[in-house]
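Visitor: take a look and give me a structure for this.
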Amino acid sequence: MTSMIPAAPILPGWSHVYSGKVRDLYQPASDGGPFAGRDDVVLVVASDRISAYDHILATEIPDKGRILTGLSLWWFGQLNVPNHVVATTVEDGVPAAVAGRAMVCRKLEMFPIECISRGYLTGSGLIEYRASQTVCSLPLPAGLVDGSRLEKAIFTPSAKAEVGEHDENITYEAMVDTVGAGIAEDLRRLTLGIYSRAEEIARERGIILADTKVEFGTDPATGVITLGDEVLTPDSSRFWDAGLWAPGQAQPSFDKQYVRDWLASAESGWDRASDTPPPALPADVVQRTRARYVEAFERLTGATFV
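Guide: Model (predicted):
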C-alpha cells in the first residue's frame, strides 16, 4: 500500500492504535470514558476511504463507512455464529462523532487466515482454474467459465499478508500446518455455513453471492471461535445482480468496480505501473460508486439507507 493513510479522528475516551486501508482502531483511554480501564475491547471505525490497485485514494466515497458498518451489523443478526460486537450506539458508549460507522468489539486472538468460500468461479480462482483446472489445489470439473456456478461451494483459505501486500492463497493442508487440524476443520465448517446461509438470503433478494471472505479469532474469555472484522459487505464479498448474471463474461458487481475501471481508463491519465499516486476521482465516479454501495445495502436489508 503506497498511499498515505489520513490521520484518524481524535475521539474522547479512546486512543488511536492502528489504521488500515478502511478502518481505524482505538483502545480505551486510561483517563476516562465508558470503557476506561478495560483491555478486552477495541473501537472499530469504518472510514469513507477507498483503495484500488494497492493505493489508498485521495478521494473518499461519502457514507461508505456507514454502509459497511450497517450492513455488517445486519448480517451479524442473520447468522447463528458468535460475533465480536459489544456496542453500536452512543448510549452504549460509541463516540457520537463516529456514530453509525463504528462499533465497540471484543478483542479476539485472530487466526492468521483469511477464510474464503466460493460458490462461483471468478477472480483469482478463475486464473488458477485456467492454468490447472484447480482452485487452491482443489480440482474442479472441466468446461467452467468466468461466472460459472460451482456444483458445491468450496473453502479456499489464504494466508494473511502484511499491510500493503497481497494475501496468498494456500492449500487446506498448509492451513492445518498453521492452525492445527481441529481449528482448521472448525473454520472451514463455519465459513461454509456462513456462505450457505448468506447465499440463500441474498438469492431471495435477487442478488448472487459469488464469494466471501470472513475472519475469525478466539475470544480469550470463553475460548469460543468468534466471527470478527466486517462480514458480507461489498468490500469483503462479491455480489452480483442475479438478473444480469451471464456466465462466460465478467459480471457487474456491487463494489468499487467503477473506481477500478476509471483508473484503468485513458481518461484518468494514470500509469498504474508508475510510482505516481492515482489522481482524484471525478464526481460522477464517486456518485456512481456510492450509489452502488447504497443499492447493495438496500436490496439486501430491505431498509432505506438514510
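Visitor: from here on, just use CA atoms for contacts and neighbour counts.
Guide: Noted.
Visitor: mind listing the helices for this structure?
Guide: Listed in chain order, the helices of the chain (DSSP state H) span 64-78, 123-132, 172-179, 181-204, 257-264, 283-301.
Visitor: and of those, who's closest to residue 110?
Guide: helix 172-179 (10.9 Å; Cα to Cα).
Visitor: helix 181-204 and the closest one, what's the angle between them?
Guide: Interaxial angle, helix 172-179 versus helix 181-204 (axes from the mean of the first three to the mean of the last three Cα atoms, to 10 degrees): 120 degrees.
Visitor: please generate a structure for the following sequence too, so the two can be compared:
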Amino acid sequence: MTTDGHLELPGYAHVYSGKVRDLYAPLGADGAARQDQLLLVASDRMSAYDFVLDTPIPDKGAVLTQMSLWWFEQMADLVPHHVVSTEVPAAVAGRAVLVERLAMLPVECVARAYLTGGGLNEYRSTGAVSGVELPAGLVDGSPLPEPIFTPSTKAPMGEHDEPIPFAGVVDEVGQALAERARDLTVRILQRGNEIATERGIILADTKVEFGLRGLTLGEGEDERAAIRDRGADCEIVLADEVLTPDSSRFWPAESWEPGRQQPSYDKQYVRDWLTSSASGWDKSAGEAPPSLPEDVVAQTRAKYVEAYERLTGQTFRA
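Guide: The predicted structure follows:
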C-alpha cells in the first residue's frame, strides 16, 4: 500500500484514483504502460456529500464489481461493455476487472423513473428536472409519467455535479451522440426495472458512464473536441459500473410509499446517519465527516450484499 492509499501491483502502473475506484495500466514487455487497457479496481471506500469517508465498508468493492458484471450481461443486447477479462492479480481478485481504455463522454448520463433526491429539489424550485417539465403535484417517491434523461456536468473530485439540459449534452458531444447516450441511458434504466421489479425492487434512478471505441486522436488533439467532432462515428460502450448501489437508487417495492423518503439499498443509509444528530456533523460547515460507527458500517455492508443477492439470485462470496 502506498502513502496515498492505492496498492502496489507488480506488472501495473497506477494511473488515477477516484472517490471509489483506482485505475492501473498493464505494463508491456518493454516496461511501458499499455494505452489500450486499464485495470479497474473497486475499493471499499465510501463517498458521501462529495467527501471520501475515512471508514471503509468491508466487501463493498467486491459487491460493486460482481453486481456490475452481472448487469453487463443483462444489458449485452442493448450496448457492448468494456470488460476484457476478470483474470486479475490475486491482491484484487473479486473486485477488479481488466477493461478497454476508452474515450469517456464528458457528461454524467442520468435517467430517472421516480422523483427523489436532487431531482426532487430541482423540481420543487422550477417544476422541471434538467430542463424536462414535469406534472404538478409530484412528491418524494412519485413515479414519473415515463423515464427521463437528466444529465449533469462531470465535476472534478470534491466539486458538485450540476444538472444540465439536453442541449448542454449536445454542446459537449454533438447532436447524434447526445441522442444515442440519452436513449441508451433511459433504456438501461427501463431494462433494469423490468428485471428488478420481478425481484421486488424498484430502481428509482441511475447514473451510467459511456465511452467510445475506435476514437483515434491526432498528435496534440484535444479529446473532448475529438468526441464532439467525430464521436458519432464511433461505437458507444457501457463502462465503469452499472446499476449498483453506488450509482443507483434501489427501493424495496413492498415499503414504497410516495410522500416520504424511501427505505433503500443504496448509500442513503450512510447519508442519513451523517445528517442525523447522532453524527454531530454539519455538512454546511465544509469540514470532513466523522468516522462511521461499527453498526452503521455493518448495516451498510448488509444492505449492499442484500441488494446483490436479491437482484442476482446468487449468494455473495467475497
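Visitor: dump the helices of the first structure to TSV, plus mean neighbour count and distance to residue 105 of the first structure.
Guide: Listed next are these as TSV, based on neighbours: other Cα atoms under 10 Å; distance: least, Cα to Cα, whole Å:
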stretch	mean neighbour count	distance to residue 105 of the first structure
helix 64-78	20	12
helix 123-132	15	31
helix 172-179	15	23
helix 181-204	17	20
helix 257-264	17	30
helix 283-301	18	22
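Visitor: tabulate those helices (TSV), appending distance to residue 148 of the first structure.
Guide: Listed next are the helices of the first structure as TSV, based on distance: least, Cα to Cα, whole Å:
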stretch	distance to residue 148 of the first structure
helix 64-78	25
helix 123-132	10
helix 172-179	23
helix 181-204	15
helix 257-264	20
helix 283-301	22
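Visitor: quick one: contacts for the residue nearest the centre of the second structure?
Guide: By Cα atoms, centre = their mean, the second structure has its centre lying nearest to residue 247, at 3.3 Å. Neighbouring residues of residue 247 of the second structure by Cα atoms under 8 Å, 6 or more residues apart in numbering: 206-208, 241.
Visitor: of all pairs in those residues, which one is the farthest apart?
Guide: Farthest-apart pair in these is 206 and 241; separation 10.6 Å (Cα to Cα).
Visitor: which strand runs longest in the first structure?
Guide: strand 207-218 (DSSP state E).
Visitor: so it corresponds to what in the second structure?
Guide: On the second structure, the counterpart of strand 207-218 of the first structure by TM-score structural alignment is residues 201-212.
Visitor: report the distance from that stretch to the chain centre.
Guide: For stretch 201-212 of the second structure, the separation from the chain centroid amounts to 7 Å (computed by Cα atoms, centre = their mean, to the nearest Å).
Visitor: one more: stretch 270-284 of the first structure?
Guide: Chain-centre distance of stretch 270-284 of the first structure: 23 Å, with Cα atoms, centre = their mean.
Visitor: same deal with stretch 125-133 of the first structure?
Guide: Mean-position distance between stretch 125-133 of the first structure and its chain equals 23 Å (Cα atoms, centre = their mean).
Visitor: and what of stretch 263-277 of the first structure?
Guide: How far stretch 263-277 of the first structure lies from its chain's middle: 25 Å, per Cα atoms, centre = their mean.
Visitor: quick check: buried residues in it?
Guide: Judged by neighbour count (16 or more other Cα atoms under 10 Å), stretch 263-277 of the first structure contains these buried residues: 263, 270, 277.
Visitor: and of these, the nearest to residue 285 of the first structure?
Guide: Residue 285 of the first structure lies nearest to residue 263 out of these, by Cα to Cα, at 10.1 Å.
Visitor: any idea what that closest one aligns with in the second structure?
Guide: Looks like residue 263 of the first structure aligns to residue 274 there (TM-score structural alignment).
Visitor: which residue in the second structure aligns with residue 149 of the first structure?
Guide: Per TM-score structural alignment, residue 149 of the first structure is aligned with residue 143.
Visitor: so what's the residue count around that match?
Guide: Neighbour count for residue 143 of the second structure, taken as other Cα atoms under 10 Å: 16.
Visitor: which residues does it contact?
Guide: Contact analysis of residue 143 of the second structure by Cα under 8 Å, 6+ apart lists 113-115.
Visitor: just those: which are in strands?
Guide: Counting by DSSP E, the contacts of residue 143 of the second structure place 113-114 in strands.
Visitor: so what's the closest residue to residue 169 of the first structure other than its chain neighbours up against?
Guide: Take residue 169 of the first structure and drop its neighbours on the chain: the residue closest to it by Cα to Cα, 6 or more residues apart in numbering is residue 158, 4.1 Å away. By Cα under 8 Å, 6+ apart, the residues touching residue 158 of the first structure are 113-116, 167-171.
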